[in-house]
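> below are the sequence and a predicted model for it; my questions follow.
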Amino acid sequence: MPVLTAPLLDEARENLRVIRQVMERSTKYSTLSGLSGVLIGLTAIAGVLATRHVRDIYAHPLRLALIWLVVLALAVAIDFARNKRRAAQVGKRVVSPLGAHILIAALPAFFAGAVLTAFFALHHLLFYVWGVWMLCYGLAICAVGLFSVRPVSYLGAAFVLAGAVTLFLSVPYHLYMMALTFGGFHIAYGLWTARRDGW
């Protein structure tokens, strides 16, 4: 039986390290953009301000829907564009089999949010929608976190906790919680990501 010398052991350790890195790159989604988080947070704050500007917003569900569909469209566009650029910088593709798995994992929470929003609109309970959006978005982010770096799961958990708290607050505070979470949490996470990985 051959004796493993120090050089052979060092070579084996290096090979294992390289294999581990390759496996992590294939199973972890790590093209998140710091600037994307900041811009999405600012977009959400703009949505909150627009919502507050509309008088008696809960009596006009179509106006509320229009505001937040615009916010959603802008957020998705920003996220895709910035992550695509980030993916190119690190030699990855933003559209990949892993990306498809992430989307499938997040879809149930988004679907639940859409159904509950429609239910609240039909029953004139839209003032509860903010906490439910936080909960559903947080659950979606937790699902994404299974395929990404650990802090993504922490972000999702923060949204879930904030959503649960919001539902038990007085209604006038719900929009402030939207600004704190969809605005502040995204900005804070974006700044943290930028500090760690760059913009």
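Thanks, I have the structure now.

> use CA for all of it now, contacts and neighbours both
OK.

> gap between the closest residue to A59 other than its chain neighbours and L116?
The spatially closest residue to A59, leaving aside those adjacent along the chain, is H124, at 7.8 Å (C-alpha to C-alpha, 6 or more residues apart in numbering). Distance, H124 to L116, using C-alpha to C-alpha, to the nearest Å: 12 Å.

> what do you get for R55?
23 Å.

> of the two, which one has the most company?
For R55 and L116, the more surrounded residue by other C-alpha atoms under 10 Å is L116, and the numbers stand at 18 against 9.

> give me the element that one is part of.
helix 97-122 (DSSP states H and E).

> for that helix, packing partners?
Packed against helix 97-122 by the contact rule (3 or more C-alpha pairs under 8 Å, 6 or more residues apart in numbering; DSSP states H and E) you find helix 129-145.

> one more structure, for comparison:
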Amino acid sequence: MDSKNYHEDLSHIRSMMERSSRFISLSGLSGVFAGLAAIIGAVYVYFVFQREGIDYFDGERNIYGPALVKELVIIGTLILITAVSCGYLFTAHKSKKKGLKMWDATTKRLLITFMVPLVTGGFVCIALLYHHLFALIAPATLIFYGLALVSAERYTLTDIKYLGYCQIVLGLVSLFMLGWGLVAWAIGFGVLHIVYGLIMHKKYK
């Protein structure tokens, strides 16, 4: 009897430590909706290229006009806003349901760790855009996003690092297949997010 209580106490202490040191309220459904938004955005961008007579898949250094660049930035921003909004809403709901605080010291550490490689990657992508190296932007976003996920793993669910590794590998491969960067982007931010989200939703619901 004492041994059973001892193990229960250890399990309770371990759970308390996990909650205090890791942000465990990430919702798998947020990944699903972020993935759907990314796929819709990628398909829309493909048709935008078709409309402009640009064969993105030839891997050449196509020169995009200011109007097209502005439209692509707007599309990317809308996808980001949609993904972040879904992430916040589903995560807030899960936190409330489990009676956990969403904003605390752990959340702040998570955001800082996550944002450092992400912001760095953002500046790299801006530089690529400035130098008209458009075919490298999709691989760069995948690589730096993957690095951000791996870095953030220490403050949230450990499973997230596997999504990060997949993003990094996909980004590196797409560096050698520049004409297929948009497809790689759709797979990384779309399909992988949906698969990861469904697995996490089933595992931690």
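Thanks, I have the structure now. Worth saying up front: this structure is predicted, and the values here are computed from it rather than measured.

> buried ones in the helix holding L116 of the first structure, by neighbour count?
Within helix 97-122 of the first structure, the residues that count as buried by 16 or more other C-alpha atoms under 10 Å are 98-99, 102, 105-106, 109-110, 113-114, 116-118, 120-121.

> matching residues in the second structure for it?
Alignment of helix 97-122 of the first structure against the second structure: residues 105-130, by TM-score structural alignment.

> now do the helices in the first structure.
6-27, 34-53, 61-89, 97-122, 129-145, 150-167, 174-178, 186-197 (DSSP state H).

> pick the most deeply packed of those.
helix 129-145 (a mean of 24; mean count of other C-alpha atoms under 10 Å).

> now that one against helix 97-122, angle please.
In terms of direction (axes from the mean of the first three to the mean of the last three C-alpha atoms, to 10 degrees), helix 129-145 of the first structure departs from helix 97-122 by 170 degrees.

> helix 129-145 of the first structure versus helix 150-167: what angle between them?
Using the same axes, to 10 degrees: helix 129-145 of the first structure against helix 150-167 is 160 degrees.

> mean per-residue distance, helix 129-145 of the first structure to the second structure?
On superposition with the second structure, the mean distance recorded for helix 129-145 of the first structure (mean C-alpha distance after the TM-score superposition for the first structure) is 0.6 Å.

> show me what that helix is packed up against.
The contact analysis (3+ C-alpha pairs under 8 Å, 6+ apart) places helix 129-145 of the first structure against helix 97-122, helix 150-167, helix 174-178.

> which residues touch stretch 66-78 of the first structure?
With C-alpha atoms under 8 Å, 6 or more residues apart in numbering as the test, stretch 66-78 of the first structure has contacts from 36, 39-40, 43-44, 47, 50-51.

> check stretch 11-31 of the second structure too.
Against stretch 11-31 of the second structure from outside (C-alpha under 8 Å, 6+ apart): 83, 86-92, 94-95, 100, 102, 106-107, 110, 154-157, 193-194, 196-202.

> tell me how far it lies from the chain's centre.
On the basis of C-alpha atoms, centre = their mean, to the nearest Å, stretch 11-31 of the second structure sits 19 Å off its chain's mean C-alpha point.

> corresponding residues in the first structure for it?
Under TM-score structural alignment, stretch 11-31 of the second structure corresponds to residues 17-37 of the first structure.

> picking up where we left off before, and the helices and strands packed on helix 129-145 of the first structure: which comes nearest A140 of the first structure?
Nearest of those to A140 of the first structure, taken as C-alpha to C-alpha: helix 97-122 at 4.4 Å.

> quick one: average offset of that closest one versus the second structure, please.
Superposed on the second structure, helix 97-122 of the first structure shows a mean distance of 1.0 Å to its aligned residues (mean C-alpha distance after the TM-score superposition for the first structure).

> which residue lines up with K161 of the second structure in the first structure?
So, by TM-score structural alignment, K161 of the second structure is matched to S153.

> identify the residues contacting that match.
Contacts of S153 of the first structure (C-alpha under 8 Å, 6+ apart): 141-146.

> wait, doesn't L149 of the second structure sit right on G164?
Yes - at 4.9 Å, L149 of the second structure and G164 qualify as touching, with contact defined as C-alpha atoms under 8 Å.

> apart from its chain neighbours, what residue comes closest to the equivalent of C136 of the first structure over in the second structure?
Using TM-score structural alignment, the partner of C136 of the first structure in the second structure is F144. The shortest distance from F144 of the second structure to any non-neighbouring residue, by C-alpha to C-alpha, 6+ apart, is to G121 (5.3 Å).

> so the one you found versus L142 of the second structure, what's the distance?
Separation of G121 of the second structure from L142 of the second structure (C-alpha to C-alpha) stands at 9 Å.

> so what's the match of C136 of the first structure up against?
117-118, 120-121, 168.

> one step back: tell me which two of the contacts of stretch 66-78 of the first structure sit farthest apart.
Spanning the widest gap among the contacts of stretch 66-78 of the first structure are S36 and T51, at 22.4 Å by C-alpha to C-alpha.

> what is the burial count for F147 of the first structure?
By other C-alpha under 10 Å, 21 other residues sit near F147 of the first structure.

> in this structure it contacts I102, no?
Yes - because the distance of 6.9 Å satisfies C-alpha under 8 Å, F147 of the first structure is recorded as touching I102.

> much appreciated, bye for now.
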